[in-house]
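Undergrad: Here is my input; please provide its structure:
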Amino acid sequence: MDRSAEFRRWKAQCLSKADLSRKGSVDEDVVELVQLLNGREQFFTTSSCAGRIILLDRGINGSEVQKQNCCWLLVTHKPCVKDDVIVVLKKANGDAILKFEPLVLHVQCRQLQDAQILAVRSTHGLEVPLTHKGKLMVTEEYINFLIKIANQKMEENKKRIERFYNCLQHALEKEPISMTSYPKEKIKEKNNSSYTHKKKRNPEKACGKYITEENNKELENDDHDDPGISVTIFPEDY
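TA: All right, here's what the predicted structure looks like:
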């Protein structure tokens, strides 16, 4: 069986399906990143989120946050304000949780060596309970403090997306990769079908580390007990 042909068929099928996310389109801040990956023969994205601030009500019987079964009180991919949070908190009947979730990107890779380029770990989240059984457990001053932190994390998240794009692009340019004929127009946006970054990128400057053939050889010769492969293509302070 030609596994490359099988992967291409799988990719074509997945990318031709309708976007079933709540928003129904790719988030603006990751459109170029999704296009970059889907334009390469050995990758395709299955889901993505540029980062968001959410307020969830998990009800009065929930012991842990289950996003599929809880009430979404607030979802935004932009900075939010205290008044918006206070208003929707009045609708909470159970345990409301304020969360910031950073970039999430799920990618199918043709081979293990392709996946190595994308193996990145980062922690940049926030999760704080605000109510219990519908009763507000914190002050409005503290809520305002949390929102400032969440908004700061949102801004930092955008910088990391930019850095990730630059470093990934630089790493891919060092590999002999052929382009697919999958058109960028297939990636839907809610308000802008031809979004491009206004900033001029400088991959050489943006990347503190990037994948090279020597890096890959070192990984192949690594005898650590951990079977997973984690390769960072970010600067040390990422």
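Undergrad: only C-alpha atoms for contact and neighbour calcs from this point on.
TA: OK.
Undergrad: For the chain, which segments count as strands?
TA: Taking DSSP state E, the strands of the chain run over residues 43-49, 52-57, 71-76, 96-101, 104-109, 126-129, 131-132, 135-136.
Undergrad: Distance to D83 and mean neighbour count added to those, as CSV?
TA: Shown next, in CSV, are these (distance: least, Cα to Cα, whole Å; neighbours: other Cα atoms under 10 Å):
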stretch, distance to D83, mean neighbour count
strand 43-49, 25, 19
strand 52-57, 13, 24
strand 71-76, 12, 16
strand 96-101, 14, 23
strand 104-109, 28, 16
strand 126-129, 17, 15
strand 131-132, 16, 19
strand 135-136, 15, 16
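Undergrad: can you list those strands in TSV and add distance to I117?
TA: Listed next are those as TSV, based on distance: least, Cα to Cα, whole Å:
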stretch	distance to I117
strand 43-49	11
strand 52-57	25
strand 71-76	30
strand 96-101	23
strand 104-109	10
strand 126-129	27
strand 131-132	41
strand 135-136	45
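Undergrad: So for A206, which of those strands sits nearest?
TA: The minimum distance between A206 and these falls on strand 104-109, with 20.2 Å, by Cα to Cα.
Undergrad: what inclination does the closest one have with respect to strand 43-49?
TA: For strand 104-109 and strand 43-49, the angle between their directions (axes from the mean of the first three to the mean of the last three Cα atoms, to 10 degrees) works out to 160 degrees.
Undergrad: what residues does strand 104-109 touch?
TA: For strand 104-109, contacts defined as Cα atoms under 8 Å, 6 or more residues apart in numbering pick out Q42, F43, F44, T45, T46, S47, S48, C49, A50, G51, A115.
Undergrad: Show me which pair in those residues is furthest apart.
TA: Q42 and G51 (25.0 Å).
Undergrad: out of the contacts of strand 104-109, which one sits closest to V34?
TA: Within the contacts of strand 104-109, the smallest distance to V34 is 6.7 Å, found for T45 (Cα to Cα).
Undergrad: from what I can see that closest one touches Q35, true?
TA: No - at 9.1 Å, T45 does not count as touching Q35 under the criterion of Cα atoms under 8 Å.
Undergrad: Please compute how far stretch 167-182 lies from its chain's middle.
TA: 20 Å (Cα atoms, centre = their mean, to the nearest Å).
Undergrad: Quick one: end-to-end length of it, please.
TA: 23 Å (Cα to Cα, to the nearest Å).
Undergrad: Give me the buried positions along it.
TA: Across stretch 167-182, burial judged by 16 or more other Cα atoms under 10 Å covers C167, L168, Q169, H170, A171, L172, Y182.
Undergrad: What distance do you get for I117 to L36?
TA: Between I117 and L36 the computed distance is 13 Å (Cα to Cα).
Undergrad: Contact partners for K153?
TA: F100, H124, G125.
Undergrad: which of the residues you listed lies closest to F145?
TA: Nearest member of the contacts of K153 to F145, counting by Cα to Cα, is F100, at 13.6 Å.
Undergrad: please give me the structure for this one as well, since I'd like to look at both together:
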Amino acid sequence: MGRRPPAMAAFARLKAQRLALPDLSRKRALDARAAELVRLLNARERFCTTSSCDGRVTVTDTAGTGSQKKNCTWLLMTALEKATGDAVFKFEPFVLHVLCRELQDAQLLHSVAIDSGFRNSGITVGRGGKITMAVRSTHCLEVPLSHKGRLMVSEEYIEFLVHVANQKMEENIRRIDRFHKGLELALEAADPADSVFPQEPEKSRSVYVHRRKRRTAQEQAGPSRELGAQDDTDSSLDLFAEVMI
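TA: From the prediction side, this is the model:
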């Protein structure tokens, strides 16, 4: 027989310890959409989030040190000429890691994630019995821009990459919204009583619905960025700069 998942009390202690840890990210704060999902999951006794990211567009200069994030310098587009190593343009989609009390809990999250478009999601079981569900997708982009400080592509091509990354970000946001809506329904159907703070999921849901309605109204008021043909270069560069700052 396989190793059994941690007992309820042990999982509760582990969750309390994890949630008490400091935020070690560069931003030192949760991303807006990830925060809504984190609150929704952590309000349930069966789940404990460990890391998350809404998705991001970056240009980094590794200065010949490889791909380790701790050795990267983050660049804005206007500072690309300052790169001294290998500058790389990246779009990284939404990611979320969740500790689950039981395998069936991880399977529930996995099913919702796959249905929402996060088809690279998976479940791992550690030697100590820790069950982790990772929400991921293959909706990525990584392109080298310079080598040893020498720019290898044209400005026009960089603008094209920004446009493509913006489209990927829009699709990424739609997938997050689908995942959030599907997760709310799945959790409620699976066990309505499984909640540490009964009012928190409902509060989070109210905020989410309000924001979703507001975004829907904005989409109806004007053309979607997904159309691309009506998306000018200046708009793309502005969004890129907003993401990078």
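Undergrad: thinking again about what came up before, among I117 and L36 of structure 1, which residue is more densely surrounded?
TA: I117 (21 against 18; other Cα atoms under 10 Å).
Undergrad: Need the counterpart of that one in structure 2.
TA: Using TM-score structural alignment as the criterion, I117 of structure 1 maps onto L108 of structure 2.
Undergrad: any chance you could map the helices in structure 1?
TA: 3-16, 31-38, 82-89, 112-118, 140-173, 203-206, 213-220 (DSSP state H).
Undergrad: These: which one's closest to G62 of structure 1?
TA: Evaluated over the helices of structure 1, closeness to G62 of structure 1 peaks at helix 82-89, with 17.2 Å, by Cα to Cα.
Undergrad: What residues sit buried inside that closest one?
TA: Within helix 82-89 of structure 1, the residues scored as buried using 16+ other Cα under 10 Å are K82, V85, L89.
Undergrad: Next one: the second one from T139 of structure 1, what distance?
TA: V85 of structure 1 sits 12 Å away from T139 of structure 1, going by Cα to Cα.
Undergrad: if I look at the corresponding residue of structure 1 for D31 of structure 2, how far off is C14 of structure 1?
TA: Counting by TM-score structural alignment, D31 of structure 2 lines up with D27 in structure 1. According to Cα to Cα, D27 of structure 1 stands 18 Å off from C14 of structure 1.
Undergrad: more crowded one of these two?
TA: Legend: neighbour count by other Cα under 10 Å for D27 of structure 1 and C14, higher for D27 (18 against 14).
Undergrad: Contact partners for the nearest residue to the more buried one once chain neighbours are set aside?
TA: If the residues on either side of it in the chain are set aside, D27 of structure 1 comes closest to A50, at 5.9 Å by Cα to Cα, 6 or more residues apart in numbering. By Cα under 8 Å, 6+ apart, A50 of structure 1 lies in contact with D27, E28, D29, V30, H77, P102, L103, V104, K158, I161.
Undergrad: likewise K91 of structure 1?
TA: By Cα under 8 Å, 6+ apart, the contact set of K91 of structure 1 is L73.
Undergrad: Tell me which residue of structure 2 lines up with it.
TA: That one, K91 of structure 1, aligns with K82 by TM-score structural alignment.
Undergrad: Then R163 of structure 1?
TA: Matched by TM-score structural alignment, R163 of structure 1 corresponds to R178 in structure 2.
Undergrad: so how far is V57 of structure 2 from its match?
TA: Separation of R178 of structure 2 from V57 of structure 2 (Cα to Cα) stands at 21 Å.
Undergrad: List the contacts of the residue lying farthest from the centre of structure 1.
TA: Here structure 1 reaches farthest from its C-alpha mean at M1, the gap being 33.3 Å by Cα atoms, centre = their mean. By Cα under 8 Å, 6+ apart, no residues touch M1 of structure 1.
Undergrad: And for the one 3 residues further on?
TA: By Cα under 8 Å, 6+ apart, the contact list for S4 of structure 1 reads R110.
Undergrad: ditto for S195 of structure 2
TA: By Cα under 8 Å, 6+ apart, the neighbours of S195 of structure 2 are A43, R44, E45.
Undergrad: That one corresponds to which position in structure 1?
TA: Counting by TM-score structural alignment, S195 of structure 2 corresponds to M179 in structure 1.
Undergrad: Ok, R211 of structure 2 next?
TA: Match for R211 of structure 2 (TM-score structural alignment): K198.
Undergrad: What of M133 of structure 2?
TA: Alignment note: M133 of structure 2 maps to a gap in structure 1; criterion TM-score structural alignment.
Undergrad: ok, and the closest non-adjacent residue to the equivalent of C53 of structure 2 over in structure 1?
TA: Using TM-score structural alignment, the partner of C53 of structure 2 in structure 1 is C49. Leaving aside its sequence neighbours, C49 of structure 1 sits nearest to V104 (Cα to Cα, 6+ apart; 5.1 Å).
Undergrad: Likewise for S236 of structure 2?
TA: H163 (5.5 Å).
Undergrad: Distance-wise, check the aligned residue in structure 1 for that neighbour relative to I53 of structure 1.
TA: Superposed on structure 1 with TM-score structural alignment, H163 of structure 2 falls opposite K148. Per Cα to Cα, K148 of structure 1 is found 11 Å from I53 of structure 1.
Undergrad: returning to that earlier point: how about the buried residues of helix 82-89 of structure 1 in JSON lines, adding distance to R58 of structure 1?
TA: What follows is the buried residues of helix 82-89 of structure 1, written out as JSON lines (distance: Cα to Cα, whole Å):
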{"residue": "K82", "distance to R58 of structure 1": "21"}
{"residue": "V85", "distance to R58 of structure 1": "16"}
{"residue": "L89", "distance to R58 of structure 1": "12"}
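Undergrad: and of these, the nearest to N144 of structure 1?
TA: Distance to N144 of structure 1, by Cα to Cα, is smallest for K82 among the buried residues of helix 82-89 of structure 1, at 5.4 Å.
Undergrad: how close does R33 of structure 2 sit to V59 of structure 2?
TA: In terms of Cα to Cα, R33 of structure 2 sits 22 Å off from V59 of structure 2.
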